[in-house]
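> build me a structure from this.
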Amino acid sequence: MTMRAKIAAALLALGLTTAPAFAETIEVKMLNRGENGSMVFEPDYVELKPGDRVKFRVGHKSHNAASIDGMVPADYAGFKGQINEEIEVSFDTPGFYGIKCSPHFAMGMVMLIKVGEAELTEAFRKAEVPGRARGRFDAIFARIDQAKAAQ
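Here you go, the predicted model:
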């Protein structure tokens, strides 16, 4: 085998073994104040492909990121970061994921993640959450509905 053929074979093998590296990582900040008021995730809605990751960054102290029971795909185990911990979470299962800051959930510190092709169900939209969180989720749902209607 010529040197050129060896190099081509090595590059081909490398390309095939690094395919998962194409997964994207989105950064989400946990803030005391942002574009949508106080106690927010920015952005508060992201769309991912299965296998993409979200890195939850500490913009201000005393926040964490955690999945909300009843607002994740049925077989998802969930996650809960520690206070002031920057964590990176992989989202492999298509569906919607409700995310909260545990200490500020009642203050409406929530966000929504869509993975792959998924439809918002009425049950998901009506999941039980505190009042301010309900208002923020309803605003996100309205933006999703508007974008869908514009297509």
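> going by C-alpha atoms from here, please, whenever you check contacts or count neighbours.
OK.
> so residue 4: helix, strand or coil?
Secondary structure, DSSP: H, G, I helix; E, B strand; the rest coil: residue 4 is helix.
> quick one, what contacts it?
Contacts for residue 4 (Cα atoms under 8 Å, 6 or more residues apart in numbering) come out as none.
> second chain to compare with the first, below:
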Amino acid sequence: MMLNADCTDANVVNVFEPAILHVNPGDSIQFLATDPSHNSASKRGMIPEGAEPWNGAVDEPLVVTPTVPGIYGYICLPHYDWGMVGLIVVGNDLSNLAQVKKVRHPGDARKNFRALLKQLERGTG
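Have a look, this model is predicted:
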């Protein structure tokens, strides 16, 4: 879901819920425009080599079916600077973690991606 506020904390705004998804190769993921003014787009440099990027329209649902194992970083373009970001882990494969961690981000996106990646490294996300 693409939300204006976190389901459990209204003070946390512009979020993907859940922020980290674990799926198998070929599983379909539906991004629902639950609240207005959001989209989902893969972040350049944060998807596995050979994977298909995506860029959904604002306020429209989107289905993504990743087939290449690895970590996929994604953003909401209108709220990227404000930290609306998420991760998909396909096939429990963290082999592109070093590449994903090298990508630079503006504003709160940097802080939020760091927190999500730390969760992955600790095995809590």
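> TM-score of the superposition?
Once superposed, chain against chain, the TM-score is 0.89 (TM-score structural alignment, normalised by the length of the second structure); 120 aligned residues with a Cα RMSD of 1.5 Å.
> for the first structure, which strand is longest?
The longest strand of the first structure (DSSP state E) is strand 25-34.
> just give me the match in the first structure for residue 90 of the second structure.
Using TM-score structural alignment, the partner of residue 90 of the second structure in the first structure is residue 115.
> how many neighbours does that match have?
20 (other Cα atoms under 10 Å).
> thought it was touching residue 94?
Yes - proximity of residue 115 of the first structure to residue 94 meets the contact threshold set by Cα atoms under 8 Å, at 4.6 Å.
> what do the two both touch?
Both residue 115 of the first structure and residue 94 are in contact with residue 50, where contact means Cα under 8 Å, 6+ apart.
> ok, and what's touching the top helix by length along the first structure?
Counting by DSSP state H, the longest helix found in the first structure is helix 131-150. Residues from elsewhere that reach helix 131-150 of the first structure (Cα under 8 Å, 6+ apart): 44-45, 105-112, 125.
> what does residue 90 of the first structure align to in the second structure?
In the second structure, the residue paired with residue 90 of the first structure according to TM-score structural alignment is residue 65.
> distance from the longest helix of the first structure to the middle of the chain?
On the basis of Cα atoms, centre = their mean, to the nearest Å, helix 131-150 of the first structure sits 16 Å off its chain's mean C-alpha point.
> equivalent analysis for stretch 65-85 of the first structure, please.
10 Å.
> stretch 9-23 of the second structure too?
The answer for stretch 9-23 of the second structure is 9 Å, by Cα atoms, centre = their mean.
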